[in-house]
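1. Sequence unavailable; structure follows:
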């Protein structure tokens, strides 16, 4: 199978897929910044769209920036697919398209949209546009919604939390009890591989990806402490004090916690991966949630 991957091989997801996807899957990685490659008429069976913007650590990205990367380029990627001989288009969306903060119940693919940030809204807009497009009977569209994907090279919230823990700063959020779904990069690559090899089992539509187990923030910190060997003390501040301090962080980037980050770290947000596992007849994923987390922490430790 020949696969054209939009987004290049230097990004987080692309760099891992380049290492993991082997024969009989032949991959060609290309950038959307320069479309000269499109003149070569690369013969392909599948196009995977990894193009998108997630992290904004500068605070300078505008809503227009997110909609260009996550919506406009998604439309361009689909149009490339529609004009190609490829039969399968895999678009990497995000759980943020339907929920970005918390949910009392496990989220299924039928959950109503509730995105609240430019990132989430741009992902939602791309999904809605893609699902509205008419496809020839021999072409298929698969939209994948992962929660936070982590692994070596990850620049997301786990890296920020690891930075705090590794400095020996007392962990103050012990009194918050939560459960969250994550996806290790190894399990992400496994899902992609299985979709490519068994795509005849899937119908066009939206599918959730996630590890099989959830993790709490307290469990994550505990594993970080075990992997680093640091005796980081826990300092269980009352929730009301934490909430007050997080509001101070809304007004200065010098403070590591704000109300949005507090919600992301302490709320419950669980994903159901049942639909895709049943369709592909997957009994268990290569890595448990804790095994994947330990891999990520070890990689962060090497970089630190």
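-> Received, thanks. Just so it is clear, the model here is predicted, and its values are computed rather than measured.

2. When you work out contacts or count neighbours from here on, use the C-alpha atoms and nothing else.
-> Fine.

3. residues touching residue 217, list them.
-> By CA atoms under 8 Å, 6 or more residues apart in numbering, the contact set of residue 217 is 177-179, 265-266.

4. Out of those residues, which end up buried?
-> Neighbour-count burial (16 or more other CA atoms under 10 Å) is assigned, among the contacts of residue 217, to 178-179, 265-266.

5. State the pair within the residues you listed that is farthest apart.
-> Using CA to CA, these span at most 9.8 Å, a distance reached by 179 and 265.

6. of the contacts of residue 217, closest to residue 242?
-> Nearest to residue 242 among those, counting by CA to CA, is residue 266 at 11.1 Å.

7. how about the strands in the protein?
-> Counting by DSSP state E, the chain has strands at residues 2-6, 26-30, 46-49, 88-92, 140-145, 148-150, 180-184, 205-208, 214-215.

8. Give me the distance between the second one and the centre of its chain.
-> Between the mean C-alpha point of strand 26-30 and the mean C-alpha point of its chain there is a distance of 21 Å (CA atoms, centre = their mean, to the nearest Å).

9. Other residues contacting that strand?
-> 1-9, 14, 18, 21, 37.

10. Generate a PyMOL selection restricted to the buried subset of those.
-> Selection of buried members from the contacts of strand 26-30 for PyMOL, criterion 16+ other CA under 10 Å:
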select buried, resi 2+3+4+5+6+7+8+9+14+18+21
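
11. Can you report how many residues lie near residue 118?
-> 18 (other CA atoms under 10 Å).

12. distance of the closest residue to it other than its chain neighbours from residue 200?
-> Once flanking residues are discounted, residue 118 sits nearest to residue 63: 5.2 Å by CA to CA, 6 or more residues apart in numbering. Taking CA to CA, to the nearest Å as the measure, residue 63 falls 37 Å from residue 200.

13. From the opening residue of stretch 245-260 to its closing one, how far?
-> Note: stretch 245-260 ends 12 Å apart using CA to CA.

14. Tabulate the strands of the chain (a markdown table), appending distance to residue 118.
-> Listed next are those as a markdown table, based on distance: least, CA to CA, whole Å:
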| stretch | distance to residue 118 |
| --- | --- |
| strand 2-6 | 22 |
| strand 26-30 | 26 |
| strand 46-49 | 20 |
| strand 88-92 | 17 |
| strand 140-145 | 17 |
| strand 148-150 | 17 |
| strand 180-184 | 21 |
| strand 205-208 | 21 |
| strand 214-215 | 26 |
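
15. Pick out whichever of the buried ones among the contacts of residue 217 sits closest to residue 86.
-> Relative to residue 86, the closest of these is residue 179; by CA to CA it sits at 39.2 Å.

16. Settle this for me: that closest one is touching residue 214, isn't it.
-> Yes. At 5.8 Å, residue 179 counts as touching residue 214 under the criterion of CA atoms under 8 Å.

17. Overlap of the contact sets of the two?
-> residue 270.

18. Quick check: the two most widely separated of the contacts of strand 26-30?
-> Based on CA to CA, the longest span within those runs between 21 and 37 and measures 21.1 Å.

19. can you tell me how far the nearest residue to residue 37 once chain neighbours are set aside sits from residue 132?
-> Among residues not flanking residue 37 along the chain, residue 30 sits closest, at 7.3 Å (CA to CA, 6+ apart). Residue 30 is 26 Å from residue 132, where distance means CA to CA.

20. second one coming, line it up with the first:
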């Protein structure tokens, strides 16, 4: 039986992973806080921490811990803070893992490594690398260093780049939008029906991660993840209404008006995420791993509707 070390187990993805890994694997954890125990190790993900105890007899690491993307970043040096955890911390853990004989290191990266938008172009693929913000840059740098480490040491590297991850317990914009639809607010999104966004439910992402623990074809590969069913903003709101048994009261406000208001308020990036496209092509993921998302996008939205 594999001994698996999970970082970020208290995070959104980590919490959903745990019940799917328990029973099939001996599960160990690295967390920033809590109680130290036989399978629970307290340590920060940084350039200096020693992970010797946590890495003992570990076969596979699933590295979910990260300094996550922050919409209203107010740090004086955000790129340094992202790098401290996402790049330097990841490389420190991976270097010690290789020295300890860990066979495979699974890195949960982000589609932001590819870029911010596919408006007016084809969907992203796994070979592209054009990050624009500090979070994406720090993850891209970590990917490059991990692949180089893998070539040098023989430890297998698996990189997964998800777009927006949603599901029960998710927070931020997805949860807010779901609640607004549930309360019957007439949202002005009906006319935003030409864009396309790729999403991935945490249920499909967890399934993909679990496949990558042992699949021989996953070694030293980069995979994109999605539900394989892209939605416009209007379709997203319509589906949120459907799964919650609500009427879709969205109003047909022209996308051009959003662009105008966004420019006036200095919120162009926010508006671009609302009316623009971000699509990923998971053909390579499906073919390489003989995998398909087991949950439909409607399944994912139904499960997400349990958001408190």
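-> Arrived safely, thanks for sending. The model shown is predicted, which means the values in this text are computed figures rather than measured ones.

21. TM-score for this pair?
-> The TM-score (TM-score structural alignment, normalised by the length of structure 1) is 0.86; 289 aligned residues with a CA RMSD of 2.2 Å.

22. Pretty sure residue 173 of structure 1 sits against residue 240.
-> No. Using CA under 8 Å, residue 173 of structure 1 is not in contact with residue 240, being 11.1 Å away.

23. What's the match for residue 161 of structure 1 in structure 2?
-> The alignment partner of residue 161 of structure 1 in structure 2, by TM-score structural alignment, is residue 177.

24. brain fart, residue 109 of structure 1
-> Under the alignment (TM-score structural alignment), residue 109 of structure 1 pairs with residue 126 of structure 2.

25. can you pull out the helices in the stretch 101-250 of structure 1?
-> With helices called from DSSP state H, counting those that start in this stretch, the stretch 101-250 of structure 1 shows them at 118-131, 157-166, 185-197, 217-228, 239-249.

26. still on that earlier bit, residue 30 and residue 132 of structure 1 - which one has more neighbours?
-> For the pair residue 30 of structure 1 and residue 132, the greater number of neighbours falls to residue 30 (17 against 9), based on other CA under 10 Å.

27. Which residue in structure 2 occupies the aligned position of the more buried one?
-> Per TM-score structural alignment, the equivalent position to residue 30 of structure 1 in structure 2 is residue 30.

28. Its match and residue 262 of structure 2, how far apart?
-> Counting by CA to CA, the gap from residue 30 of structure 2 to residue 262 of structure 2 is 41 Å.

29. Residue 296 of structure 2 contacts residue 227, doesn't it?
-> Yes. Look at residue 296 of structure 2 against residue 227 with CA under 8 Å: they come within range, at 6.6 Å.

30. The two: which is more packed in?
-> A side-by-side neighbour count of residue 296 of structure 2 and residue 227, using other CA under 10 Å, places residue 227 first with 25 against 16.

31. Give me the spatial nearest neighbour of the equivalent of the more buried one over in structure 1, chain neighbours excluded.
-> For residue 227 of structure 2, the aligned position in structure 1 is occupied by residue 211, per TM-score structural alignment. Setting aside the residues directly before and after it, residue 211 of structure 1 is nearest to residue 183 in space (CA to CA, 6+ apart), at 5.0 Å.

32. The one you found matches what in structure 2?
-> Counting by TM-score structural alignment, residue 183 of structure 1 corresponds to residue 200 in structure 2.

33. out of the contacts of residue 217 of structure 1, who's nearest residue 120 of structure 1?
-> Nearest to residue 120 of structure 1 among the contacts of residue 217 of structure 1: residue 265, at 17.3 Å, using CA to CA.

34. so who does the closest one touch?
-> Residue 265 of structure 1 makes contact with residue 217, according to CA under 8 Å, 6+ apart.

35. What does it correspond to in structure 2?
-> Counting by TM-score structural alignment, residue 265 of structure 1 corresponds to residue 274 in structure 2.

36. ok, its match to residue 68 of structure 2 distance?
-> 20 Å.

37. how about the match of residue 109 of structure 1, what does it touch?
-> Counting by CA under 8 Å, 6+ apart, residue 126 of structure 2 touches 114, 222-224, 284.

38. ok, 7 Å please
-> Listed by CA atoms under 7 Å, 6 or more residues apart in numbering, the contact set of residue 126 of structure 2 reads 222-224.

39. By neighbour count, which of those wins?
-> In terms of neighbours by other CA under 10 Å, the contacts of residue 126 of structure 2 top out with residue 223 at 27 neighbours.

40. Could you give the number of residues near the closest residue in space to residue 104 of structure 1 that isn't next to it in sequence?
-> Excluding its sequence neighbours, the residue lying closest to residue 104 of structure 1 (CA to CA, 6+ apart) is residue 268, at 6.8 Å. Look at residue 268 of structure 1: counted by other CA under 10 Å, it has 22 neighbours.

41. and what of residue 270 of structure 1?
-> A count of nearby residues for residue 270 of structure 1, using other CA under 10 Å, gives 23.

42. what's the distance between the most centrally placed residue in structure 2 and residue 63 of structure 2?
-> Centroid-nearest residue in structure 2: residue 162, 4.1 Å away (criterion: CA atoms, centre = their mean). Counting by CA to CA, the separation of residue 162 of structure 2 from residue 63 of structure 2 is 14 Å.

43. returning to that earlier point: relative to residue 280 of structure 1, how far out is the match of residue 227 of structure 2?
-> Residue 211 of structure 1 is 15 Å from residue 280 of structure 1, by CA to CA.

44. repeat for residue 215 of structure 1
-> Here residue 215 of structure 1 is placed at a distance of 25 Å from residue 280 of structure 1 (CA to CA).

45. same check, this time on residue 120 of structure 1
-> Taking CA to CA, one finds residue 120 of structure 1 at 28 Å from residue 280 of structure 1.

46. the more surrounded of these two?
-> Neighbours were counted for residue 120 of structure 1 and for residue 280 using other CA under 10 Å; residue 120 has more, 24 against 17.

47. how about the nearest residue to residue 201 of structure 2, chain neighbours excluded?
-> Residue nearest to residue 201 of structure 2 in three dimensions, not counting chain neighbours: residue 166, with 4.9 Å by CA to CA, 6+ apart.

48. what's the burial count for that neighbour?
-> Neighbour count for residue 166 of structure 2, taken as other CA under 10 Å: 24.

49. corresponding residue for it in structure 1?
-> Counting by TM-score structural alignment, residue 166 of structure 2 corresponds to residue 150 in structure 1.

50. Please verify my assumption that its match contacts residue 183.
-> Yes. Taking contacts as CA atoms under 7 Å, residue 150 of structure 1 lies within contact range of residue 183: 6.5 Å.

51. contacting residues for residue 88 of structure 1?
-> 45-47, 139-141.

52. Cool, thanks, talk later.
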